[in-house]
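Undergrad: Sequence first, predicted model second:
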Amino acid sequence: MRTINVLMPCIAFLLLESCCFYGDCEDDFDDDNTSFSIYDPVYLSRTDLEQSIDLVEPLQITNSGKIYVKDNLLFVNETRKGFHVFDNSNPENPIKIAFIKVPGSTDLAIRESMLYINQATDLIAARYNFNQNQLSVTKRVENAFPELLSPDGFYAYDVPANSIVVDWELKN
């Protein structure tokens, strides 16, 4: 019994000593090195984001993502930049048709001639006319998706008002 009476105050003292009562406790890790991304966010204003979708001349593929096939069309995602469009009538020799510029995009779904594209935080519906090589945005659902994370898993901080993160660049 005497051992318990001596042991209990010792345990209580050790537990209390582990708490910080004097204000000069040090954390076991350094916040500056562990809580910030090694990437800088790339922003677009809401207005620029909504006006950034465009059908342009074909571009070289540099950072491909997902691939989609619909009828005789082949779509190749250029990660967070847009989609390369190919005429895939002859799968052994696809022909570049156009590039659909959609900053912040990573995914696409297609139903009939309607393209459903994630553009950063928004979901857009666009009609693509293969024969006339025309694209028209028919609907936008704002903030349908969460904000884009950096490649190392962090959210942007101090995002300017009315701006959207559309990409991340490695810090110099």
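TA: Yep, it's here. Numbering: from 1, shown residues only.
Undergrad: contacts and neighbour counts: CA atoms only from here.
TA: Will do.
Undergrad: Excluding chain neighbours, what is closest to residue 65?
TA: Spatially, and ignoring its direct neighbours in sequence, residue 65 is nearest to residue 77 (4.8 Å; CA to CA, 6 or more residues apart in numbering).
Undergrad: Residue 58 and residue 47, how far apart?
TA: 25 Å (CA to CA, to the nearest Å).
Undergrad: Between these two, tell me which one has more neighbours.
TA: Neighbours per residue (other CA atoms under 10 Å) separate residue 58 from residue 47, with residue 58 holding more: 16 against 11.
Undergrad: contacting residues for the more buried one?
TA: 84, 85, 96, 97, 98, 99 (CA atoms under 8 Å, 6 or more residues apart in numbering).
Undergrad: same thing but at 10 Å, please
TA: Residues counted as contacts of residue 58 (CA atoms under 10 Å, 6 or more residues apart in numbering) are 83, 84, 85, 86, 95, 96, 97, 98, 99, 100.
Undergrad: if you count residues, which helix in this protein comes out on top?
TA: Assignment by DSSP state H gives helix 2-17 as the longest helix of the chain.
Undergrad: Moving C-terminal from that one, which element do we reach first?
TA: helix 31-34 (DSSP states H and E).
Undergrad: continuing past that following helix, what's the next helix or strand?
TA: Stepping forward along the backbone from helix 31-34, the first helix or strand reached (DSSP H and E) is strand 39-45.
Undergrad: Run through the neighbouring helices and strands of that next one.
TA: Applying 3 or more CA pairs under 10 Å, 6 or more residues apart in numbering; DSSP states H and E, one finds that strand 39-45 makes contact with helix 46-51, strand 163-170.
Undergrad: also this one, for the comparison:
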Amino acid sequence: MLFFPLISGCYDDHGPGGDIVFDGTGYRPIYVSEEKSKEVLTKPAEPLADPGKIYLLEPYIFVNEKGRGIHIIDNTDPKSPKNISFISIPGNYDMAAKGTWLYADNYKDLLTFDISDPTQVQLVKRTPNIIPSVGDYPPHVNVYFECADPAKGVVVGWEKVSMPDKPKCRR
């Protein structure tokens, strides 16, 4: 029987990736509390800064703001679309809509919204832990990083920092 180790994950100094050179820097997780990670709000329109996926549900356009939420744009007059509201959803990168329902990710949770009135979006259901987490590792390979600690909260990002000692985790 053959065993093939996974390429990404947490390894000690004897695991795969022995050729990674520690240069005194690594990635440290950025945490927020569990409560803060689940805080969903409908706000007035905001300018688009880092748009992602776009979904059309006539006459509205839904534009993902990577990691932050969803813009709702009234496209009744395509020559003059109006940005009407913003749903603040931490950890949001994906969405789908049908009829009067909008579905969106919130880190590991799937959210269902009633969008029958796009200026007053209502969260109607949260299905917890349905989406696999990718936040436990930095989005880089061949790097050292401080292992994520769930006791400190939800990992919402990674920052490259100087590290006096070589971290135990790498990928």
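TA: Nice, I can see it. These numbers come from a predicted model, not from an experiment.
Undergrad: so who does the residue lying closest to residue 63 of structure 1 once chain neighbours are set aside touch?
TA: Taking CA to CA, 6+ apart as the measure, residue 63 of structure 1 lies nearest to residue 78, with 5.5 Å between them; neighbours along the chain are not counted. Taking CA under 10 Å, 6+ apart as the definition of contact, the neighbours of residue 78 of structure 1 are 59-67, 84, 99-107.
Undergrad: Show me what the residue nearest to residue 65 of structure 1 lines up with in structure 2.
TA: Taking TM-score structural alignment as the alignment basis, one finds that residue 77 of structure 1 is matched in structure 2 by residue 64.
Undergrad: any idea how far residue 141 of structure 2 lies from residue 65 of structure 2?
TA: Remark: distance between residue 141 of structure 2 and residue 65 of structure 2 (CA to CA) = 25 Å.
Undergrad: who are the neighbours in contact with the spatially closest residue to residue 60 of structure 2 that is not a sequence neighbour?
TA: The spatial neighbour of residue 60 of structure 2 that comes closest, neighbours along the chain excluded (CA to CA, 6+ apart), is residue 74 at 4.7 Å. If you count contacts by CA under 10 Å, 6+ apart, residue 74 of structure 2 has them with 57-62, 80-85, 118.
Undergrad: Any idea how many residues pack against whatever residue of structure 1 lines up with residue 37 of structure 2?
TA: Residue 37 of structure 2 is assigned residue 49 in structure 1 as its aligned equivalent, the criterion being TM-score structural alignment. The number of residues packed near residue 49 of structure 1 is 20, by other CA under 10 Å.
Undergrad: How about the one 4 residues further on?
TA: The number of residues packed near residue 53 of structure 1 is 19, by other CA under 10 Å.
Undergrad: my guess is it meets residue 135, correct?
TA: Yes: with contact defined as CA atoms under 10 Å, residue 53 of structure 1 reaches residue 135; the gap is 9.0 Å.
Undergrad: list the contacts for the residue nearest to residue 30 of structure 2 when sequence neighbours are not counted?
TA: Leaving out its chain neighbours, the residue that sits closest to residue 30 of structure 2 by CA to CA, 6+ apart is residue 157, at 5.1 Å. Shown here is residue 157 of structure 2, whose contacts under the criterion CA under 10 Å, 6+ apart are 27-32, 67, 91, 135-139.
Undergrad: Filter the residues you listed down to the buried ones.
TA: Using 16 or more other CA atoms under 10 Å as the burial test, the contacts of residue 157 of structure 2 include 27, 28, 29, 31, 67, 91, 135, 136, 137, 138 as buried.
Undergrad: returning to that earlier point: how about the contacts of residue 74 of structure 2 in CSV, adding secondary structure and distance to residue 151 of structure 2?
TA: CSV is the format used below for the contacts of residue 74 of structure 2 (DSSP: H, G, I helix; E, B strand; the rest coil; distance: CA to CA, whole Å):
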residue, secondary structure, distance to residue 151 of structure 2
57, strand, 40
58, coil, 43
59, coil, 44
60, strand, 40
61, strand, 38
62, strand, 34
80, coil, 48
81, coil, 44
82, strand, 42
83, strand, 39
84, strand, 38
85, strand, 34
118, coil, 37
